[in-house]
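In: Give me coordinates for this.
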Amino acid sequence: MPSCDLVDVFCDGPLSGNPLGVVHGGDDLSTEEMQAFTNWLGFSETTFLLPPTQEGADYRVRIFYPGGELPFAGHPTLGSCHSWLAAGGSPARSGSVVQECGIGPVEIRVGAGQLAFKAPELLKYEPLTDEERAFAIQTTGIDEAALVEAVHVVNGPKWQLLRLKTAADVLAANPVSKAPLGTDIGLAGPHDAEFGRDWELRAFFADTHECLTEDPVTGSFNAGVAIHLFKEGLAQGSYTAGQGRKIGANGLVQCQQDDGGDVWIGGQCQIVSAGGRLA
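Out: Okay, the predicted model is just below:
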């Protein structure tokens, strides 16, 4: 019988990150049943752990959000891995887990107290058009004078990045309540050095009812932002990003570029509830 863990991902204290439902033993569930459970649970994403089909993968995951299925997402990657390991999963290689998902294999490092996934290559990386830029400004409710650049950082979800002058500008944004399904727009701005976190992020997506929702902590958006910041020399080596403060979360994301140029997105995970049975 399928069971579900509730996992807090990218947390910095109790119940401070992004919640995730991770379903074990759902091999016989149909796509429609997976979607229905995702919609009922109501989190930004719910995942379903399945046996791998690709050589070298330790497990396969299907990732759903209230509007459909995603080929990749960041906090579901870390949360699913954490839940798989906690349930007794044993990776083929010590210290490294390989997850199979819609974009292919994703490597996850298992470290002391946290996991980190290797950021996938961007599928689209270019400036927004004038029309896209205007829509993103209007949708997020930013002060246009604070906008530095607007860039596609697509890595599964179709994220559009608006980089602002400061973290205060990010926190001051006043988004609209409605947006078309498929809207994925995020904001990033630097903190002052003394704050203790280097960047502040916010991320917004539209659900099936075209309600614009703010995500507590977003691994895929952080991954796209990190690739861009490292590539453009706006960050070096590593940095810490905060997310979720406007909606009562306290997400903490560790972003690092290794000597080979790969970008890793890490954070802490905690299981809040384990093994809840699905009827």
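In: going forward, measure contacts between C-alpha atoms and count neighbours the same way
Out: OK.
In: Nearest residue to the middle of the protein?
Out: Geometric centre of the chain, nearest residue: Gly219, 2.4 Å, by C-alpha atoms, centre = their mean.
In: Tell me, how many residues neighbour the closest residue to that one other than its chain neighbours?
Out: The shortest distance from Gly219 to any non-neighbouring residue, by C-alpha to C-alpha, 6 or more residues apart in numbering, is to Gly74 (3.7 Å). Counted by other C-alpha atoms under 10 Å, the residues lying close to Gly74 total 27.
In: and this one, so I can compare the two:
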Amino acid sequence: MNPITAQTQRLRPFAQVDVFSAEPYRGNPLAVVLDAEGLTTERMQRFANWTNLSETTFLLPPTCPEADYRVRIFTGSEEFPFAGHPTLGSAHAWLEAGGLPRHDGLLVQECAAGLIRVKRDGARLAFAAPPLTRSGPVAEEDLGRIAAGLGLPREALLDSSWLVNGPDWIGVLLESAAQVLAVRPDYTAMKGLKVGVIGPHAPGAGVDFEVRTFIPGDAAAEDPVTGSFNAGAAQWLTRSGRAADSYLAAQGTVLGRAGRVHIEASGDDIWVGGQSVSCIEGSVLL
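Out: Modelled structure (predicted):
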């Protein structure tokens, strides 16, 4: 008998949340198991693979006294120490399920990357971007591969940086949002590199930057809206003076999504926010 099915299963509360969008089915979906006590890592990974979403999260009691809850974040094939849209989506689901933060207006999420603060910002939730664990120059060989993968001459990549805060993102700045939207990626050329591309919109466009993120691999994909990349990009661009301390980024446009990521630099913190909406609520047998 399969050891997973041999273990005791029970119904557990479940939600599927659309993140970085106030309009259902226009953001980035996240599956959330609201009570994951007793689940092994193997069972979590198998369920995350089965949901066929970019990420699935599992909520647990915290092990740190400062935290309101603990979260484990899985893609279909691996566990992440941190990811952005799973952070906001998990916080949204936890609050909707009746979670009460220890501090009014601020909750603290425990994850493998440490303690992440999440604040209420009107109708939005926003997380404090965690420190980058790797930043700085990208090897010229990798930039050549990225340029080829984006179908652009090398000089079109105006700036670049490693932006690692969980996923191993490389950020690339292009001249304009139109250039970002025109990219037709060649995933083979970028194999092994997670690439995020950002470019400014013209004044009066209603949003300040356009973002796209590409994940080469066996199941190559463009992510609809990416909190971790936007967090790293905000740290890079605001601190280098390439972006204002407060801006709005659009992502998912090419995919028919309407992702909106609100960035606000305040003191030493950079807050990454957006709205979320629950689309599915119920229970799962796990």
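In: Which position in structure 2 pairs with the residue nearest to Gly219 of structure 1?
Out: Here Gly74 of structure 1 is matched to Gly84 in structure 2, going by TM-score structural alignment.
In: Quickly note the distance from Val254 of structure 2 to Val211 of structure 2.
Out: Per C-alpha to C-alpha, to the nearest Å, Val254 of structure 2 is found 10 Å from Val211 of structure 2.
In: quick one, which of these two is more surrounded?
Out: Under the neighbour definition other C-alpha under 10 Å, Val254 of structure 2 and Val211 were set side by side, and Val211 has more, 28 against 14.
In: Quick one: map the more buried one onto structure 1.
Out: Under the alignment defined by TM-score structural alignment, Val211 of structure 2 is paired with Leu201 of structure 1.
In: Who are the packing partners of the helix or strand harbouring its match?
Out: Using DSSP states H and E, Leu201 of structure 1 maps to strand 199-206. For strand 199-206 of structure 1, the contact count by 3 or more C-alpha pairs under 8 Å, 6 or more residues apart in numbering; DSSP states H and E identifies helix 167-172, strand 184-190, strand 212-215, strand 238-243 as packing neighbours.
In: Any idea how far the third one is from the middle of the chain?
Out: If you compare the mean C-alpha spot of strand 212-215 of structure 1 with that of the full chain, they lie 13 Å apart, counting by C-alpha atoms, centre = their mean, to the nearest Å.
In: In structure 2, point out the residues matching that strand.
Out: Using TM-score structural alignment, strand 212-215 of structure 1 corresponds to residues 220-223 of structure 2.
In: Mind listing residues that contact the matching stretch?
Out: Asn28, Ser54, Tyr187, Arg212, Thr213, Phe214, Ile215, Gly252 (C-alpha atoms under 8 Å, 6 or more residues apart in numbering).
In: let's go with 10 Å and repeat that
Out: 28, 54, 185-188, 191, 195-196, 212-216, 251-252, 254-255 (C-alpha atoms under 10 Å, 6 or more residues apart in numbering).
In: Same check on stretch 141-151 of structure 2?
Out: Taking C-alpha under 10 Å, 6+ apart as the rule, stretch 141-151 of structure 2 contacts 140, 152-157, 159-160, 170, 172, 180, 182-195, 197, 214, 216.
In: now it: which residue numbers in structure 1?
Out: So stretch 141-151 of structure 2 sits over residues 131-141 in structure 1, by TM-score structural alignment.
In: Can you give me the buried ones in that stretch?
Out: Arg133, Ala136, Ile137, Thr139, Thr140 (16 or more other C-alpha atoms under 10 Å).
In: Grab the nearest non-local neighbour of whichever residue in structure 2 pairs up with Ser238 of structure 1.
Out: Using TM-score structural alignment, the equivalent of Ser238 of structure 1 in structure 2 is Ser246. Take Ser246 of structure 2 and drop its neighbours on the chain: the residue closest to it by C-alpha to C-alpha, 6+ apart is Glu264, 4.4 Å away.
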